[in-house]
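J.: Sharing a model prediction with you, sequence too.
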Amino acid sequence: MAKEVYQNRIELLQGTLDLLILETLRWGAQHGYGISHAIRARSGEVLQVETGSLYPALHRLERQKWIASQWRLTEQNQRAKFYELTTAGKEQLVRDRSKWEAMVQAIAGVLGPVPEPEA
């Protein structure tokens, strides 16, 4: 049972990071640092994705064909791998957003006011 709970936790964390990455790439192609910076900036400096989590997630998403990559030059004229959303990735993003919104509603239901008992 504990292993199953732990696995579910990993899937939730990976799924959330995947959603954040896919959403960030919806705005256009980015290199890894740009993705990390966008997530941090858009979250009001609350969410910080470490390199050790970001790049395995990017590789996983690329294996799933949800993102594609190619080497390009950055604005600072440095060579970097840029990632962009594929058609399959856009479809996955729609599914993931839907699941996320359902999860937010479910959590809000638990955290909301306790309903009055019926008389």
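T.: Received it, and whenever you're ready, just let me know what you need. Numbering: from 1, shown residues only.

J.: hey, let's count contacts and neighbours off CA atoms from now on
T.: Noted.

J.: count of residues packed around Asp18?
T.: Applying other CA atoms under 10 Å, we find 21 other residues in the vicinity of Asp18.

J.: The structure to be compared is supplied as follows:
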Amino acid sequence: MGRQMTEMLKGTLEGIVLALLVGAPAYGYEITAQLRERGFTEIAEGTVYALLVRIEQKGLVDVEKVPSEKGPPRKVYSLNAQGRVELAEFWKTWGFLADRIGELHTTDTTTEGEN
């Protein structure tokens, strides 16, 4: 993954993880696996776990400890009402940015041959 992709993901990964949790509660490894299934193959597990700590501290998820067949209990994260508000704001912001960037891209590609 290139430097640009890494930098862009830093600003959007929280929203991406919140969006994954809309579907169903999940624990850290499941979230990492879902990200990888969706093409985010270079995201390290440690990055996901650090993000989960942050969104828990921000009060965006509810956490339940569930017994595990292997080892200590797992922390299962589910999106709560505050997390849904944050996710709605993320999508609103994402839509705005995507529209503006799309306009820039269209303008850039239509003026390329003019120089």
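T.: In hand now; what should we look at? Computed from a predicted model, the values in this text were never measured in an experiment.

J.: Please name the residues that touch Val85 of the second structure.
T.: For Val85 of the second structure, the contact set (CA atoms under 8 Å, 6 or more residues apart in numbering) is empty.

J.: wait, is it part of a helix?
T.: Yes: counting by DSSP: H, G, I helix; E, B strand; the rest coil, Val85 of the second structure is found in a helix.

J.: The first structure: which residue goes with Ala88 of the second structure?
T.: Correspondence of Ala88 of the second structure to the first structure, assessed by TM-score structural alignment: Val94.

J.: The most centrally placed residue in the second structure: helix or strand, and which one exactly?
T.: Closest to where the C-alpha atoms of the second structure average out (CA atoms, centre = their mean) is Ile16, at 2.1 Å. Following DSSP states H and E, one finds Ile16 of the second structure within helix 3-23.

J.: Which residue is the nearest non-sequential neighbour of Gly19 of the second structure?
T.: Not Gly; residue 19 of the second structure is Ala. Leu87 (6.8 Å; CA to CA, 6 or more residues apart in numbering).

J.: Contact partners for that neighbour?
T.: Leu87 of the second structure neighbours (CA under 8 Å, 6+ apart): 15, 18-19.

J.: if I pick the aligned partner of Glu62 of the first structure in the second structure, what's in contact with it?
T.: Mapped onto the second structure by TM-score structural alignment, Glu62 of the first structure lines up with Glu56. Glu56 of the second structure makes contact with 62-63, according to CA under 8 Å, 6+ apart.

J.: Quick check: which element contains Glu56 of the second structure?
T.: With DSSP H and E as the criterion, Glu56 of the second structure is inside helix 45-57.

J.: can you give me how far that helix is from the chain middle?
T.: The chain centre lies 11 Å from the centre of helix 45-57 of the second structure; the measure is CA atoms, centre = their mean, to the nearest Å.

J.: distance from it to the first structure after superposition?
T.: Helix 45-57 of the second structure, aligned to the first structure and superposed, deviates on average by 1.0 Å (mean CA distance after the TM-score superposition for the first structure).

J.: which is the next helix or strand following that helix?
T.: Note on helix 45-57 of the second structure: by DSSP H and E, the next helix or strand toward the C-terminus is strand 61-66.

J.: Relative to the whole chain's centre, how far out is that next one?
T.: Relative to its chain's centre, strand 61-66 of the second structure lies at 18 Å (CA atoms, centre = their mean).

J.: Buried residues, that strand. List them.
T.: 61-63 (16 or more other CA atoms under 10 Å).

J.: Show me what that strand is packed up against.
T.: helix 45-57, strand 74-79 (3 or more CA pairs under 8 Å, 6 or more residues apart in numbering; DSSP states H and E).
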